[in-house]
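**Student:** just coords:
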């Protein structure tokens, strides 16, 4: 799933390629992709792009007083085309979900792999009209997001730290992969209750959160859209690396599986050498 660093890189890429360009056609090709009907997509056609923004993991293309906002979800992606094929695509064929054509002949496709169709496109007059955007917490890389802001967000939290970091209404943009990376760098168990964090641990968490996301943004900056997935994977130290040695201590990276996702961690660095129970396996053994 694209998270804050990858979406920020896509934003920068689109800002340089879209701003000032006229949108000729926005063509949805999957029934599930378009989440709004008024205004119609035709309302943005014939207008020029004035801005490309980001709200957490959402892209926001502004044109003609409207906003085309995009959430790539778990299996979605954006593919830039210097030249859009002349032949119109066939709906329902392959992963193609939406195509946007520009007057210059270039444009971009939105694609989504798999059967769980969660990629979402909204056309609205104000991004806050999208409920998921209106509920977003602060951006963790914003200048005003300091250590005290994080402490205030965590005050009174009863969840485990892994779940809190992934909650978009608490902090916008952090998903499964970067929460694993942040907690590994902070040497914290993903199951540690937020309420058990001391002042020094909150300071460490804040510093690691900012440096981990900031470094990922820098690695992604200037990388072509088609290479961002590979760039993200190459920069991850623990997430998606079950069975590999921890790059810090050499212990074996372990995994806890859930119904639709998994987390990775290092027992030596994060849990005092104790493996966490794999909840999926625990259920099977009962």
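**Tutor:** Everything's here; your move. The structure displayed is predicted, hence computed values, not measured ones.
**Student:** going forward, measure contacts and count neighbours with C-alpha atoms only.
**Tutor:** Will do.
**Student:** Can you show me the strands along this structure?
**Tutor:** Ranges of strands in the chain, per DSSP state E, are 23-28, 49-55, 58-63, 66-71, 76-81, 96-102, 107-112, 120-124, 254-257, 262-265.
**Student:** Of all the ones you listed, which one is nearest residue 202?
**Tutor:** When those are compared by Cα to Cα, strand 262-265 sits nearest residue 202, at 19.2 Å.
**Student:** Let's have the strands of the chain in JSON lines, adding mean neighbour count.
**Tutor:** Formatted as JSON lines, these follow (neighbours: other Cα atoms under 10 Å):
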{"stretch": "strand 23-28", "mean neighbour count": "20"}
{"stretch": "strand 49-55", "mean neighbour count": "20"}
{"stretch": "strand 58-63", "mean neighbour count": "24"}
{"stretch": "strand 66-71", "mean neighbour count": "22"}
{"stretch": "strand 76-81", "mean neighbour count": "20"}
{"stretch": "strand 96-102", "mean neighbour count": "22"}
{"stretch": "strand 107-112", "mean neighbour count": "22"}
{"stretch": "strand 120-124", "mean neighbour count": "23"}
{"stretch": "strand 254-257", "mean neighbour count": "19"}
{"stretch": "strand 262-265", "mean neighbour count": "23"}
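**Student:** Between these, which one is closest to residue 171.
**Tutor:** strand 49-55 (11.0 Å).
**Student:** Name the residues that touch the closest one?
**Tutor:** With contacts defined as Cα atoms under 8 Å, 6 or more residues apart in numbering, strand 49-55 is touched by 7-8, 11-12, 14-15, 18-23, 59-64, 133, 136, 139, 172-173.
**Student:** Next up, a structure to set beside the first:
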């Protein structure tokens, strides 16, 4: 799942390459990806890109008179000119859902690697017309993000801490991978309730949230979008590392079931040795 550091790097590359370019043609390969059926992206043809910004895990490409907001969902991404993603054989490259061609001949393909279509495209006058964007909570990557905002999102919640971190209406931009990394750095159990956090745990969790996301933003900046997936995987200390030794204590990193997916943790550092259930 793309998360804020990768989406930020993607957005910055789009802004750099597309600003000033006019949209010359659109090919919608998968109609289910269009979420504003009355305003298809073909209506943007002839307009110039004026910039691109990120809203949580959404990409907002601004044109002269409208915005193309792309919700990447669980498996969505983008690539240039038909190139396969780094690390993916050409035959296994994610299928293209939408193709955007610009007046300089460059082509941007919006892709989705999942078994179901998670990527969505919205053509709107204001990004806040996209319900998920309108509901976004504060973004830990924002330089103005404060401890007060963090406490308002987390403190007193009768909800598992990992679920709070991934709740886009509480905190924007964090998904399964970075929530694992944040909880590991903070030495906090992913399944403990936010309301039960001690003062020291809350302090560590705030510092880890800002630090992990900030460091990832800096590390991913400038990485070509075709290489961002591999760069994210390589940067993980615990996420996706089940069966490997913990880089801090040497215990074995474990899987556990969370919502509809699998996540990772260190029993020694995070759960006082308790093994979490894996269904």
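**Tutor:** It's in. These figures come from a predicted structure and were not determined experimentally.
**Student:** Check the mean deviation of the lengthiest helix in structure 1 from structure 2.
**Tutor:** Determined from DSSP state H, the single longest helix within structure 1 is helix 199-220. Mean deviation of helix 199-220 of structure 1 relative to structure 2 after superposition (mean Cα distance after the TM-score superposition for structure 1): 1.2 Å.
**Student:** And that helix, what does it pack against?
**Tutor:** Helix 199-220 of structure 1 sits against helix 4-18, helix 147-154, helix 176-186, helix 228-235, with contacts defined as 3 or more Cα pairs under 8 Å, 6 or more residues apart in numbering; DSSP states H and E.
**Student:** Can you report how many residues neighbour residue 249 of structure 1?
**Tutor:** Number of residues near residue 249 of structure 1 (other Cα atoms under 10 Å) recorded here: 11.
**Student:** coming back round to it: can you list the strands of structure 1 in JSON lines and add distance to residue 223 of structure 1?
**Tutor:** Below are the strands of structure 1 laid out as JSON lines (distance: least, Cα to Cα, whole Å):
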{"stretch": "strand 23-28", "distance to residue 223 of structure 1": "24"}
{"stretch": "strand 49-55", "distance to residue 223 of structure 1": "17"}
{"stretch": "strand 58-63", "distance to residue 223 of structure 1": "17"}
{"stretch": "strand 66-71", "distance to residue 223 of structure 1": "20"}
{"stretch": "strand 76-81", "distance to residue 223 of structure 1": "13"}
{"stretch": "strand 96-102", "distance to residue 223 of structure 1": "21"}
{"stretch": "strand 107-112", "distance to residue 223 of structure 1": "16"}
{"stretch": "strand 120-124", "distance to residue 223 of structure 1": "24"}
{"stretch": "strand 254-257", "distance to residue 223 of structure 1": "30"}
{"stretch": "strand 262-265", "distance to residue 223 of structure 1": "26"}
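**Student:** what about those strands, which gets the closest to residue 151 of structure 1?
**Tutor:** Counting by Cα to Cα, residue 151 of structure 1 lies closest to strand 49-55 out of the strands of structure 1; the figure is 21.7 Å.
**Student:** quick one, that closest one and strand 96-102 angle?
**Tutor:** 140 degrees (axes from the mean of the first three to the mean of the last three Cα atoms, to 10 degrees).
**Student:** among the contacts of strand 49-55 of structure 1, which ones are buried?
**Tutor:** Among the contacts of strand 49-55 of structure 1, those buried by neighbour count (16 or more other Cα atoms under 10 Å) are 7-8, 11-12, 14-15, 18-19, 21-23, 59-64, 133, 136, 139, 172-173.
**Student:** The residue most central in space within structure 2: what's it in contact with?
**Tutor:** Using Cα atoms, centre = their mean, the residue of structure 2 that lies closest to the mean C-alpha position is residue 3, 1.6 Å off. Residues near residue 3 of structure 2 by Cα under 8 Å, 6+ apart: 56, 57, 173, 174, 175, 178.
**Student:** Could you tell me how many residues sit around the fifth one?
**Tutor:** Around residue 175 of structure 2 there are 20 other residues, counting by other Cα under 10 Å.
**Student:** residue contacts, it?
**Tutor:** Applying Cα under 8 Å, 6+ apart, the residues contacting residue 175 of structure 2 are 1, 2, 3, 165, 166.
**Student:** Which one of the residues you listed is nearest to residue 46 of structure 2?
**Tutor:** Residue 46 of structure 2 lies nearest to residue 2 out of the contacts of residue 175 of structure 2, by Cα to Cα, at 29.6 Å.
**Student:** and the closest one, how far is that from residue 228 of structure 2?
**Tutor:** 9 Å (Cα to Cα, to the nearest Å).
**Student:** so residue 22 of structure 2 makes contact with residue 62?
**Tutor:** No. Using Cα atoms under 8 Å, residue 22 of structure 2 is not in contact with residue 62; the gap is 11.4 Å.
**Student:** Tell me how far residue 268 of structure 2 lies from residue 125 of structure 2.
**Tutor:** 50 Å.
**Student:** The two: which is more packed in?
**Tutor:** Shown here are residue 268 of structure 2 and residue 125; by other Cα under 10 Å, residue 268 has more neighbours (18 against 14).
**Student:** who wins for proximity to residue 284 of structure 1 among the strands of structure 1?
**Tutor:** Nearest to residue 284 of structure 1 among those is strand 254-257; the distance by Cα to Cα comes to 12.0 Å.
**Student:** Identify the residues contacting that closest one?
**Tutor:** With Cα under 8 Å, 6+ apart, strand 254-257 of structure 1 has contacts from 242-243, 262-267, 275-280.
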